[in-house]
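Colleague: Here is a sequence with its predicted model. Questions after.
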Amino acid sequence: MRPASLILALTLAAAPPAAQACGGSFSGFVADLEREAVSRGHDPAAARRFFSGIRQSPSVLKADRAQGVFQKPFIDFARNLISASRLKQGQAKSGQYDAVFDRIERTYGVNRGVLLAFWAFETDYGGFQGNFNTANALVTLSHDCRRPELFRPQVFAALELYERGAFDPATTTGAWAGEIGMVQMLPRDIIESGVDADGDGRVSLKTSAPDALTSGAAMLSSFGWRAGEPWLQEVRVPAGMDWSQSGVDVSKPVRDWEAMGVSARSGNLSHGLTASLILPQGHKGPAFLAYPNFNVYFDWNQSFTYVLTAAYFATRLEGAPVFDARAPETGLSGADMKSLQRRLQARGHDVGKIDGILGAGTRAAVQKEQARLGLPADAWPTPALLSRL
C-alpha cells in the first residue's frame, strides 16, 4: 500500500556515480547493477545468481501510478480503513500477544496501539502481505526514472540479505514497493532493525508476529520515537482563532495552545510538550494536536492522510473515542484539485507533482493563498478558493 520508510534511502552513504542512472535497456540496466554490486564488494558469484533471474514488472509500475486512494479526504479515508472488525481484531491481537507488546514497550517505548495500527493497515494483521516478487519490484522501480534514488539502495540491501541466506530473489514476495512481512519493511530496514524476537535464530517478518512487531518497534525507535509520550490527541478549537497557526510546520508549547482556547476532547492535554494543530479538513472539521512522536510517522510513510489515519487508529486501539467529524466545508474533486495545483504552480508555489493529492506542498501553498485573499488560512482547499484563484 505504501513505500514504507523510503526516506531511509535518502540518508544512506553516497553510492558510486552510476547509482543515479535509470531508464534505457532494462537488461543493460540489470547488468550495470551487477557490476556495481561487485564494485561495492559483493561476491561476484552471488551477484550473478541474484541478478540472473530479474525481470521487469509492469504490474509494479501500474501499482505505482495508481494510488488514487490518497486523493480521499481524511474523514472518508479513515472510515474506509477503520472498521469495527479491524478494531475488534486489533483488540484480540493485543491480548494474544500481550507479553510481546509488554516487552516491546519496556525495551523500545513504542505503544502497542501504534504497532497494531500499522499491522492492520499494512497487511490486515498479516493476512495479505502482497504477492509481488520483491527483487523484480525493487529493480523495476530503480530502473524507472521517477524515484530511482529511493529504490536503488534497497536492491543492494536485498542482495546483502541474499548473501546472508535471508532472501530468495526467485521466491521472496511482498508489496509492490518492495516491502516485506507483516508490517512491511524494506530490505535496508530489515538489515538495520530486524529482530529475532521469538528466539528461533532467524528474523522471520512474514511468519513470526513477535519478530515483525519487535522489528517494527526497533525501526520506530531508530527514527526517534520518544518513550512514554503521546503522538496524537483529538481537541476542540474555538471559533475565530488564527487558523494560519495550524499545520505540521508550526509547533507551540501545549500551554500556548491552551491559552488560545484549544482543549482536549477527552482526557487532558500533555503539558510540558510542544505540539502542532492539525486540521485535516479545515477549521470546521475534526481537529487534533500532534505531539513530537507524530513526526516519526513520516519516516514510515510520507502520505499525510495515511499518517494521520494510522496515528488516529492507534489512539482508538488504546481507548480514544471516535473522532467528531463536525461539519467541514466541501472539498475539491480529484480533477478540481489538479486544477488548483496548476493555478498554485502558476503563482510560483512548489506543489510537487500535479496529482490531485493534498500533500504537504499543496497544503502550504493553499494556506499562503488563503491568507493573501483574506480567507480562513486553514490549508483546506474549497471551491471558493479555487474560484478566487
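Modeller: Arrived safely, thanks for sending. Residues are numbered from 1 along each chain as shown.
Colleague: C-alpha only now, for contacts and for neighbours.
Modeller: Fine.
Colleague: contact partners of stretch 120-134?
Modeller: The contact list for stretch 120-134 (C-alpha atoms under 8 Å, 6 or more residues apart in numbering) reads 1-2, 60, 81, 86, 90, 116, 119, 169-184, 206, 310.
Colleague: Buried residues in that stretch, which are they?
Modeller: For stretch 120-134, burial by neighbour count (16 or more other C-alpha atoms under 10 Å) applies to Ala120, Phe121, Glu122, Thr123, Asp124, Tyr125, Gly126, Gln129, Gly130, Phe132, Asn133, Thr134.
Colleague: take the one below as the second:
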Amino acid sequence: MRNAAPAVDFPVLSRRRAMALALGAGAALVLPRPAFANVSDFVASVWPEASSRGVSRAIFEQAFAGFTPSDRIMSLTRSQPEMVKTTGQYVADAVSSTRVSTGRSMRGEWNQTLGATQQRYGIQPEIVLAIWGMETNYGSYMGGNNVIHALATLTYGNYRRDFFKNELLTALQILQAGHVAAPQMVGSWAGAMGHTQFMPSSFMAYAVDYNGNGRRDIWNSVPDALASAANYLKSHGWRNGETWGYEVQLPSNFDYGRAWDIGRQSLGQWEAMGVRRTGGRTFPRPGDAGRIFMPSGGSGPVFLLLANFDVIKRYNNSDNYALAVGHLADRILGVGPFIRPFPANETGLTRAQREELQGLLNRRGYDVGSPDGIIGPKTRQGIIAFQRSAGLLADGHASSSLLSTLR
C-alpha cells in the first residue's frame, strides 16, 4: 500500500502517517466548513461529553485555555506532496548512518530497560529502538503541538469529526487521570503523542506504567514509552524470537507473475522455486510462511516478508515503513546494508502518473480496467504482458522507466 493510507480506525498515528491518512481519506483541497459559528460555542458543546467521561471542569478549562483553531493544522489536512519517494529513497532517508549510530548508543544507554521489556513482552530490543528512532528520532522531536488544541482544531474544523472528537475526549481523560500535565501533552498536528507517537485511544489500550509510579508517561519517561511500544507489538501478535523477513536472491528464470499470484507460502516452497537467502545463508525455519516483496521490481533488492512484518504494519500500515523499521533494527544489531542496492535513477510515480500508465496500457490493448492509479493484480498482469512483448524484465513493476517506455 503506498506508503499505504491507514484504515479509518488505525490505532497509532505519527506526523508521516497523519499526512497519509489525510490524503488517503480523499482530503478535499477546500477547507471543510466549521460545524460551529464560533469557538466559544464549540468549546461549550464539548464540555457535556467530557464531563460524562469523568473530566473535571478544572481540567477541562486548563486544557482549553488559550485555544484558537490553528489555520496551519487545517492547511495540513489538504496538503498534497509534490514528490513521491521510492522505497529506496524512503529507506535511505529513514535508515541513515546517524540514526543507526544513535540507535546503538541508545541500546547501550537503555540496555537494562530494553532487556527487561524483552523478558516481559518478548520483543527484541532493536525493533523497539527502531520504532522509537522512526517515530521521533529517539525522542529528539515529538511534534511540539499542544495535543488538546490540535485535536480540537480538527474537530472544530469538521475534519473527520467523529474520529478526532473521540480522540479529543480521550486525551482529556488522560489528563484527568494525571498521566501527564496539559502543557506537557505534546505531539503531532494530528494528535499522536510522546516518544512513540500513540494516539490517545492507543494510549488507553496499550500504554503501560513501566516504572510503577502510577502514571503512563510516554512523554517524559523513556522506560514507559519503550515498554508501551513493546506492549503494542505483543498485543498485535509479535512472534518472539522471529525476525521480520529476509533479503533473497531470485533465479534468472524466476516467474514473477506466478509469484504475484501465489502471495504467501512457506519458505521451503519458495526455495523450491529457486529463491535463496542472500549471503549463502539458510532459512532457520523453512516452514515459516512468507510473501515476496519487490519494491523496485526485479532490478532492486527482493525480500521474503514474515508474520512480524505485518505486525510492524499495525504501527503504520505501510510496507515502506515496516521495511525501514526492520532494516534499522538489523543495522542497530550490526547487520550490514542490503546486498543488492536500490536502482539509483528510479523516481516515484504520482497517482496521476500511475493513471497515465494504466491508460497507456489500455491504449496498447492490455486491458487493465479504468485508470484509478492503484496498481492491482489486473494492472500487474497488463504490465507483465507488455514487458514480455517488449523484451523487458517481466516483473510487473510500475516504474518511471516503464512509463517512459510506454510514452
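Modeller: Received it, and whenever you're ready, just let me know what you need. For clarity, every value in this text was computed on a predicted model and none was experimentally measured.
Colleague: Can you calculate the TM-score here?
Modeller: Scored by TM-score structural alignment, normalised by the length of structure 1, the superposition of the two chains gives a TM-score of 0.81; 368 aligned residues with a C-alpha RMSD of 3.4 Å.
Colleague: just to revisit the earlier point, which two of the buried residues of stretch 120-134 of structure 1 have the greatest separation?
Modeller: Across the buried residues of stretch 120-134 of structure 1, no pair lies farther apart than Ala120 and Asn133, at 21.9 Å, counting by C-alpha to C-alpha.
Colleague: Can you tell me which of the buried residues of stretch 120-134 of structure 1 is nearest Ala364 of structure 1?
Modeller: Nearest to Ala364 of structure 1 among these, with distances taken as C-alpha to C-alpha, is Phe121, at 27.1 Å.
Colleague: Quick one: map the closest one onto structure 2.
Modeller: Matched across to structure 2, Phe121 of structure 1 falls on Met134, judged by TM-score structural alignment.
Colleague: Tell me how far the residue located most distally from the centre of structure 1 lies from Arg164 of structure 1.
Modeller: Distance to the chain centre peaks in structure 1 at Ala45, reaching 35.8 Å (criterion: C-alpha atoms, centre = their mean). For Ala45 of structure 1, the distance to Arg164 of structure 1 (C-alpha to C-alpha, to the nearest Å) stands at 14 Å.
Colleague: Kindly report the same for Glu105 of structure 1.
Modeller: Taking C-alpha to C-alpha, one finds Glu105 of structure 1 at 29 Å from Arg164 of structure 1.
Colleague: more neighbours, the two?
Modeller: With neighbours defined as other C-alpha atoms under 10 Å, Glu105 of structure 1 and Arg164 compare such that Glu105 has more, 17 against 9.
Colleague: Need the counterpart of that one in structure 2.
Modeller: Under the alignment (TM-score structural alignment), Glu105 of structure 1 maps onto Gln118 of structure 2.
Colleague: how about the strands in the stretch 1-150 of structure 2?
Modeller: In the stretch 1-150 of structure 2, the segments counted as strands under DSSP state E, counting those that start in this stretch are 145-146.
Colleague: Where do the helices of it begin and end?
Modeller: Assignment of helices within the stretch 1-150 of structure 2 using DSSP state H, counting those that start in this stretch yields the ranges 15-24, 39-52, 57-64, 71-76, 87-94, 97-109, 111-121, 125-136, 147-156.
Colleague: got the contact list for the third one?
Modeller: The list of residues contacting helix 57-64 of structure 2 from outside it, by C-alpha under 8 Å, 6+ apart, reads Val43, Trp47, Ala50, Ser51, Ile148, His149, Leu172, Leu175, Gln176, Ala182.
Colleague: now, which of those residues sits nearest Leu360 of structure 2?
Modeller: His149 (46.8 Å).
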